[in-house]
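Undergrad: sequence unavailable; structure follows:
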C-alpha cells in the first residue's frame, strides 16, 4: 500500500513553493496583519493562474478534475507560509459539497468562479454563546413561497468580511440531533451586518454576521431541505483531511526554523544544536512532524479511495496534527529563547496559527471521540 505523493504531485509542489517564495513567504501574512488585503488578493490570483483553485473541480467548470490527494502539496506549502484567506474552506469544504450536492446552476455559477480565482467561500456555523451542537442552531431560514427569509446571528465566521459567499448552516424546521437543519449559499450583500472580531491568529479574520429578514431564493439551498447536517458532516471529512495537511506544512517550517537557529546560534563557543537538551528536543519535533505527515497522507489517500477506515484515519490525523503543531511551535519558541517571543521573527505566527486550529470546527476531544466511534467502540 503506497499512499505517498507521486512525481507529478511533487513537481507541482515545486511550482507552488517557488511562487510563494517569490511573493515573500510570510511577508503576505505580515502585510495582512497590518491591514493590506490587496497583496493577498494578488497572491490568490497567482495561485489561480497556477491552477491551484481548480484542482478538484470538474473540467467542465474550468477545473483540472483531480482528487483530494492532489491538494496535499498545495495545502502543505500554504501552511508553511501561514497564508491568510479562506483557501481551506473554499477548496476543502465548498468545492466537494458543490460537486456532490450542488444543482447544475450552482455548479455553473460557483465552481466556475472558484476555478478562475474570482470567488471564495467560508462556513458560518457557530452562534453567540453556543457550541457546535446541532441542537443549538437558532438562525432560521423560513420558507416564503419560492424564497427563504433568514434571521439570526453567526459568530466566529472565518474571513466573513473577505469572502464572496457564505455557506450558512440554518434551521428550516424543528428537530433534534441535526434534524431540521439546511445549508444555504448566501452571496455577501449589504443586507448582512458584518462585525470583525478579535482573533488570537491575526492572519485570520473572525467576524460576526447579523441577518435580518435577508431574502434569498430557495434555489440557494445546497442539497435537500432539512438535510444540511449529514451533508455538512460529509464535507468536514474533506476539510479535516486538508487541515491536517496544512498543519503538516506549518510544522515542517517550524522544524526547519529551529534547526537553522540551533546551527547559527552559538553559546559557550559552539552551536547550541550540539547540546543534548536542544538536539533531543529537535529530534522529538522531527518525529512529531513525520508522524503527522504519515497520518495526513494516509487520511487523504483513504478519503480519495473511499477506504473503509477513512473516517478514523481523518480524525486521527486531525487530532494528532493539532496537538503536535501546538507542541512543536511552542518548543520552537523555547529553542529561540528571548528572541522567540518577539514579533521580528516568525515563531509567534506559527504558534498563533496552531492555537487557532486547536478548536476550529471541533476540539481534539471531539476528534478522538470520532476515532473511537469509527473503530466501533
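TA: Nice, I can see it. Worth saying up front: this structure is predicted, and the values here are computed from it rather than measured. Residues are numbered from 1 along each chain as shown.

Undergrad: switch to C-alpha atoms for all contacts and neighbour counts from now on
TA: Will do.

Undergrad: so what's residue 314 up against?
TA: For residue 314, the contact set (CA atoms under 8 Å, 6 or more residues apart in numbering) comprises 237, 240, 241, 295, 296, 299, 300, 303.

Undergrad: and the next element down the chain from the helix or strand containing it?
TA: According to DSSP states H and E, residue 314 maps onto helix 310-336. As assigned by DSSP H and E, the chain's next helix or strand after helix 310-336 is helix 347-358.

Undergrad: quick one: contacts of that next one?
TA: 82, 200-203, 247, 250, 254, 322-323, 325-326, 329-330, 332-333, 340-342, 364.

Undergrad: hold the first one in mind and look at this next one:
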C-alpha cells in the first residue's frame, strides 16, 4: 500500500514547514529557554496567524476539525526545529482528554480557548514509578503530580488519578506550582502540589486518559521524527563542507554508511508514525499496536541520529553554541516522557501475544 498526503494535508505540511523555518530560529528558541520554555510570539503566531492550533478540535468547538495525520504533520515540523511551544502539553494531551471525557459544558468552556491559544493547559499522568501520586476524593485532590510538560506556563491542569480525572485551574486554593530544572529546556517540567484542592471532574475518565495518552504518544513520535530528520539534514550539510585530508568528510565511505543508516531508520520511523496516525483516525483495531510501535521506534531513531550528529560534527558538536545539544536533549526527553521505548515495546509484545507465547 502506498501512503501519500491528500492535497489538503500536503498544503498544511508546506505551510507548517515554511512557518517554523522562518519563525522557530535557534536564536528565538534559546531566548525562550530562559522564559519558561515558551516562545510567546511564536505561540501567538502559531495559534492566531497560522490558525492550526485546534487542528484536532471540532469546528463547533473553535477548532479546525481535522485529524491525527494533520496533528502529526504539525508536531513533526515543530520537532524539526525544537520549537519552544506547549504543543504537546496543551494540544496533544490536555485538549484530547477534555474532548474525550469532558461534559458538553466543559468542552464548550475550555476547548475554544485552547484552540485559540488564549489558554495553555498541561496534563498529569502516572508518576514514573507507576504510582498515581495524587488522590481524588469527594472532588478534592491531595498529593503531588510530577513532570508536567510546560506546567509552569499552564492556566489549567488535567490530572489523572486512579479515582478519576480532574480539571484544576491555576489559581485554585491550595495548589502549588513549582518549575523544575529539566534536561530539555525547550520543554521544561513542573511539579504540582495539592493541599486539598477543590476540583471539577470529567464525566468519562477512562476515555479521557486513553485519548490523552494515545494522542500524546503520537505527537511525541512525530516530534522525534522531525528532530531525527533535522539531525540528518544538518549532518549531511556539515559533512559536505568539512574538509579533511584534502576532501570533504562526507566522501569517506565510513561516513556515508553512517549517514545511510540514519536515513533508513528515519524512513522506517516515518512509516511507523503515519501508520499510527491513520490507524487512530480510522479507529482501526491496530491503532494501539501502531502508536506503541511508533513511539518506541521514532524515539530510538531520534536518540541514535542525535548521537550521530554530535559525533560526525566532531568537536563543534559538543559546544553550547551548536544546536546539536538541543536535539540531543529533546531526543532524551522524548524517549523518557510517557513511557520509555522498552516499555512501549513490552506493550507491543503483549498486544501481539508474544508474552503469552513466552
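TA: Right, received. Where do you want to start? This one's a predicted model, so the numbers in the text were calculated from it and none came from an experiment.

Undergrad: let me see the TM-score of these two.
TA: Taking TM-score structural alignment, normalised by the length of the second structure as the basis, the two superposed chains have a TM-score of 0.93; 352 aligned residues with a CA RMSD of 1.8 Å.

Undergrad: just the angle between the helix holding residue 314 of the first structure and helix 347-358, please?
TA: Helix 310-336 of the first structure runs at 150 degrees relative to helix 347-358, counting by axes from the mean of the first three to the mean of the last three CA atoms, to 10 degrees.

Undergrad: helix 310-336 of the first structure corresponds to what range in the second structure?
TA: With TM-score structural alignment applied, helix 310-336 of the first structure matches the range 287-313 in the second structure.

Undergrad: could you list the buried residues of that stretch?
TA: 287-310, 312-313 (16 or more other CA atoms under 10 Å).

Undergrad: what does stretch 229-248 of the second structure give?
TA: Buried residues in stretch 229-248 of the second structure, defined by neighbour count with 16+ other CA under 10 Å: 229, 230, 231, 232, 235, 236, 238, 239.

Undergrad: how close does the alignment partner in the first structure of the fifth one sit to residue 341 of the first structure?
TA: Using TM-score structural alignment, the partner of residue 235 of the second structure in the first structure is residue 258. The spacing between residue 258 of the first structure and residue 341 of the first structure, counted by CA to CA, to the nearest Å, is 14 Å.

Undergrad: same thing with residue 190 of the first structure?
TA: Going from residue 190 of the first structure to residue 341 of the first structure by CA to CA gives 40 Å.

Undergrad: who's more crowded, these two?
TA: More crowded of residue 190 of the first structure and residue 341, by other CA atoms under 10 Å: residue 341, with 14 against 7.

Undergrad: just how off-centre is the helix holding residue 314 of the first structure within its chain?
TA: Distance, stretch centre to chain centre, for helix 310-336 of the first structure: 14 Å (CA atoms, centre = their mean, to the nearest Å).

Undergrad: could you do stretch 243-262 of the first structure as well?
TA: Remark: stretch 243-262 of the first structure is offset 17 Å from the chain centroid, using CA atoms, centre = their mean.

Undergrad: then stretch 150-161 of the first structure?
TA: On CA atoms, centre = their mean, the centre of stretch 150-161 of the first structure falls 17 Å from that of its chain.

Undergrad: matching residues in the second structure for it?
TA: Going by TM-score structural alignment: stretch 150-161 of the first structure matches residues 141-152.

Undergrad: report the buried residues of the matching stretch.
TA: 141, 142, 144, 145, 146, 147, 148, 149, 150, 151, 152.

Undergrad: repeat that for stretch 267-284 of the second structure.
TA: Here stretch 267-284 of the second structure shows 269, 270, 272, 273, 274, 275, 276, 277, 278, 279, 280 as buried, counting by 16+ other CA under 10 Å.

Undergrad: can you count the residues close to the counterpart of residue 167 of the second structure in the first structure?
TA: Here residue 167 of the second structure is matched to residue 185 in the first structure, going by TM-score structural alignment. When counting by other CA under 10 Å, one arrives at 23 neighbours for residue 185 of the first structure.

Undergrad: name the helix or strand for residue 185 of the first structure, please.
TA: Assigned by DSSP H and E, residue 185 of the first structure falls within strand 181-187.

Undergrad: map residue 195 of the second structure across to the first structure for me.
TA: Using TM-score structural alignment, residue 195 of the second structure pairs with residue 212 in the first structure.

Undergrad: of the contacts of residue 314 of the first structure, which belong to helices?
TA: 237, 240, 241, 295, 296, 299, 300, 303 (DSSP state H).

Undergrad: which pair in those residues spans the largest distance?
TA: Across those, no pair lies farther apart than 237 and 295, at 14.0 Å, counting by CA to CA.

Undergrad: can you tell me which residues contact residue 96 of the second structure?
TA: 57, 208, 211, 212, 215 are the contacts of residue 96 of the second structure under CA under 8 Å, 6+ apart.

Undergrad: now do 10 Å
TA: 56-57, 90, 102, 111, 207-216 (CA atoms under 10 Å, 6 or more residues apart in numbering).
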